[in-house]
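> Structure for the following, please:
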Amino acid sequence: GQSVRDAKEYYGKRLKKTSDLQSNACMTPAQPTPTFIREALKKVHPEVIARYYGCGLLVPESLEGCSILDLGSGSGRDCYMLSQLVGEKGHVTGIDMTEGQLDVARKYLDYHMTEFGFQKPNVSFVQGYIEALTEAGLQKNSFDVIISNCVVNLSPDKRRVLSEAYAVLKDGGELYFSDIYSSSRLPEQIRNHKVLWGECLGGALWWKDLLQMAEATGFSLPRLVTATAVTVDNKELQDILGDFRFVSATYRLFKVPKGQSKGCGVMYNGGIPGAETVLHFDCCYTFNANEAVEVDQELASILKHSRFAEDFTFQPPGGSCEPRGIPAEVSANAVDPFELALKSGKQGLASATGGGCCSTRSADCCK
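Next up is the predicted model:
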């Protein structure tokens, strides 16, 4: 479609460096980044970093040995950083529609494997569209984790993106992604604006539509991790946008059975790299190592059926299960990301995981 061609032109020709962008929607603000990630990034070739236009640092936990797919991998910065986190037994696949970006990524494959001390490559790159993962040759039920930085909004068919992601994920797999969301559904005038589209704003989904879309696809309801307000510096663009507001938010969606677990007590065993003593799972749940916490039915199912199963000790339910005294209807999948962004800005709480697409902060939204 036209929007895909526009995006290819914007990211393949118009943008030569990150400073060409007109808003902070697709940029990485200064924020605390865990030491082990900073060290991994230091080993990524400077040209790969210079040509990377993704927004934020997207790093879910417990990745060792995992098979990861990066949607819209660009020049490969995140792929090469994740390559070190999954280790030689894991694998990272990057898919991107822009040939020029893939050329940069592939150019430095041998360089990085030598730098990491790996005997054989654990990274590969595929040219293709995020709405057509299986068509690009990716196998169904083959990935543990899919990550995406600010590219789903560039797709004209977001429902198909989620459907394809669901298909290539293994049972228990996770889609962990950051993107830009709007305060309500955007009119055609904004959606068809070439610059707003390229800036990750024109294609922004109304956040409530994401919840509906994910559930219809088969995923668990999206769990909100972080949210940050997006600012637009260009007055001409501001005038076009009017009263529409935008937020950058990170969500985690899991491919797990529904209603298979009762609410129960769980205890984080600790030891996940970067989250050795504290695991910030989402904006409602922070797990301290060796401390029992009551969780609801949905989160119990996620933890039991995902890669986190071995990181937790599960205890029988102790009567009614209302997590930390929070009403059952309030959970990370029901939180308004605009409210969280406002609360985050006021409280100034830094995201422990480095955040995602422009996400610099997180707050406990369930207090």
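
> hey, let's count contacts and neighbours off CA atoms from now on
Fine.

> Tell me who's in contact with residue 157.
residue 131 (CA atoms under 8 Å, 6 or more residues apart in numbering).

> Could you measure from it over to residue 151?
12 Å (CA to CA, to the nearest Å).

> likewise residue 281?
Applying CA to CA, the value for residue 281 to residue 151 is 23 Å.

> again, but for residue 209
17 Å.

> List the contacts of the nearest residue to residue 26 once chain neighbours are set aside.
Spatially, and ignoring its direct neighbours in sequence, residue 26 is nearest to residue 55 (4.5 Å; CA to CA, 6 or more residues apart in numbering). Applying CA under 8 Å, 6+ apart, we find residue 55 in contact with 25-28, 149-150, 356-358.

> at 7 Å what do you get?
26-28, 149-150, 357-358 (CA atoms under 7 Å, 6 or more residues apart in numbering).

> Here is the second sequence; please produce its structure so I can put it next to the first one:
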Amino acid sequence: MSAPRAAVIHKDVQNYYGNVLKTFADLQTNACVTPATLVPKYVQETLKNVHEDVTSRYYGCGLVVPERLENCQILDLGCGSGRDCYMLSQLVGEKGHVTGIDMTKAQVEVAKTYLEYHMKKFGFQAPNVTFIHGCIEKLAEAGAQQESYDIAVSNCVINLVPDKEQVLREVYDTLKYGGELYFSDVYANLEVPEDIKSHKVLWGECLGGALYWKDLAIIAQKIGFCPPRLVTANLITIQNKELESVLGDCRFVSATFRLFKLPKTGQAKRCQAVYKGGITGHEKELIFDANFTFKEGEAVEVDGDTAAVLKNSRFAQDFLFTPLVAELPAARSCSGLETKDIITDPFKLAEESDKAKPRHAPDSAGGCCGKKKSC
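Just a heads-up that it's a prediction; the model follows:
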């Protein structure tokens, strides 16, 4: 994409989120609303402490709360009005720190306005949150130091940036080895056509700039990240008939992925991993991603990539590892189960999740993107 075109998109996004949208009720699609029913109880408690003015300006397509956050240094990409920052602030504690960066000055000003309110609400002696006005594809220029963060999070923001590869490259540089990017975003089932990319409302609504989901793995591994790990995915539905007609064959999902930056060590071997338990909010069971769930005390066979991630990240202290007695046959999945395929396609996961919903369950179209009353 040309520099002039990228500059126009930046200006349009700043206007859309700074002036057009006043609250989440102004959104024209359901791609940026998260229903509270999907939020774990311990996270719900933290959200209750966030000021309503901050929450009302929240636009996100998922829940970006990875596990084991105590004392971590976190970078929130596209922090907006600061809702996720203030939520994460409570989970990292006073010894941790959260830095939020956003390109929309009006949003950053809202976030800063309530800094003192939240620190007092949380009972913290000193602020553990900092807000920066800047672009997420220029983190170094904005002041983010290299190899200084344990975790980077992003909630429905990377799709708004023209150069996704540059964003991931900047994030990779700021992460410590063993760190991860845990992010929710919108993905398309095909390369998004130019007429959709150039549609101002569709770009602002997180659809026009959606990445073709297969390209994520290509870009991530080119930069140096481990293969993306799919966590959750939910189909996005469009209630606006005019916008739906523009989209044609394009379908979208909101999906959460984790990308790990690991040290350059030898390839880890398949092994058995036993979760010790005890992680806050996940004491008895850790749902690591769509393919691996670890229950306290139970041995789970994991593939080499998963073993490498668990052994070289902040999760190392939470697991016991033992080698397999014999290598698994090649035909078997890396989870050790012949009947289970590893899911990497967010559309496949979203469709399976949708089928598994009880028929009496309330409709939450988009899953992490709940149906809006205004549609």
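
> quick revisit: from the contacts of residue 55 of structure 1, which is closest to residue 84 of structure 1?
Among these, residue 149 lies closest to residue 84 of structure 1 (CA to CA), at 18.6 Å.

> if I read this right, the closest one contacts residue 357, doesn't it?
Yes - in this structure, residue 149 of structure 1 is within contact of residue 357 by CA atoms under 7 Å, at 5.8 Å.

> quick one, which of the two is more surrounded?
More neighbours surround residue 357 than the other of residue 149 of structure 1 and residue 357, with 33 against 27 (other CA atoms under 10 Å).

> just checking, that one touches residue 179?
Yes - using CA under 7 Å, residue 357 of structure 1 is in contact with residue 179, at 5.7 Å.

> any common contacting residues for those two?
149-150, 248-250.

> Make a markdown table from the residues you listed and add distance to residue 330 of structure 1 and secondary structure to it.
Conversion of those to a markdown table gives the following (distance: CA to CA, whole Å; DSSP: H, G, I helix; E, B strand; the rest coil):
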| residue | distance to residue 330 of structure 1 | secondary structure |
| --- | --- | --- |
| 149 | 27 | strand |
| 150 | 27 | coil |
| 248 | 21 | strand |
| 249 | 18 | strand |
| 250 | 18 | strand |
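
> Columns distance to residue 74 of structure 1 on top of those, output as TSV?
What follows is these, written out as TSV (distance: CA to CA, whole Å):
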residue	distance to residue 74 of structure 1
149	10
150	11
248	19
249	20
250	19
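
> looking at structure 1, which residue lies furthest from center?
residue 319 (34.5 Å; CA atoms, centre = their mean).

> State the distance from the alignment partner in structure 2 of that residue to residue 333 of structure 2.
Aligned counterpart of residue 319 of structure 1 in structure 2: residue 326 (TM-score structural alignment). Separation of residue 326 of structure 2 from residue 333 of structure 2 (CA to CA): 15 Å.

> can you check residue 54 of structure 2 too?
Taken as CA to CA, the span from residue 54 of structure 2 to residue 333 of structure 2 is 44 Å.

> Same drill for those two, tell me which one is more crowded.
It is residue 54, of residue 54 of structure 2 and residue 333, that has more neighbours when counted by other CA under 10 Å, with 20 against 17.

> What residue in structure 1 is paired with that one?
By TM-score structural alignment, residue 54 of structure 2 lines up with residue 48.

> so its match makes contact with residue 76?
Yes - counting by CA under 7 Å, residue 48 of structure 1 touches residue 76, with 6.4 Å between them.

> Quick one: neighbours of residue 242 of structure 2, just the number.
9.

> Same question for residue 304 of structure 2.
15.

> In contact with the aligned residue in structure 1 for it, which residues are there?
In structure 1, the residue paired with residue 304 of structure 2 is residue 297, using TM-score structural alignment. Residues in contact with residue 297 of structure 1, defined by CA under 7 Å, 6+ apart, are 259, 261-263.

> who's in contact with the equivalent of residue 225 of structure 2 over in structure 1?
Aligned by TM-score structural alignment, residue 225 of structure 2 pairs with residue 219 of structure 1. For residue 219 of structure 1, the contacting residues are 253-255, by CA under 7 Å, 6+ apart.

> Measure how buried residue 119 of structure 2 is and give me the count.
Using other CA under 10 Å, residue 119 of structure 2 is surrounded by 19 other residues.

> Give the buried residues for the helix or strand where it lies.
Assigned by DSSP states H and E, residue 119 of structure 2 belongs to helix 115-122. Across helix 115-122 of structure 2, burial judged by 16 or more other CA atoms under 10 Å covers 115, 118-119, 122.

> Check which residues of stretch 309-326 of structure 1 are buried.
In stretch 309-326 of structure 1, counting by 16+ other CA under 10 Å, buried: 309, 311-312, 314, 321-323.

> mind putting those in a markdown table, distance to residue 35 of structure 1 and secondary structure included?
Listed next are those as a markdown table, based on distance: CA to CA, whole Å; three-state DSSP:
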| residue | distance to residue 35 of structure 1 | secondary structure |
| --- | --- | --- |
| 309 | 25 | helix |
| 311 | 21 | helix |
| 312 | 24 | strand |
| 314 | 30 | strand |
| 321 | 36 | coil |
| 322 | 35 | coil |
| 323 | 31 | helix |
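
> and the two most separated of those?
311 and 322 (21.7 Å).

> just to revisit the earlier point, could you see which of the contacts of residue 219 of structure 1 carry over to structure 2?
Retained in structure 2 by both residues aligned by TM-score structural alignment, their matches' CA atoms under 7 Å are the following of the contacts of residue 219 of structure 1: 253-255.

> In structure 2, spot the strand with the most residues.
Secondary structure of structure 2 per DSSP state E: the longest strand is strand 175-188.

> which residues of structure 1 does stretch 167-182 of structure 2 align to?
Against structure 1, stretch 167-182 of structure 2 falls on residues 161-176 (TM-score structural alignment).

> Stretch 273-281 of structure 2 now?
The aligned range for stretch 273-281 of structure 2 is 266-274, by TM-score structural alignment.
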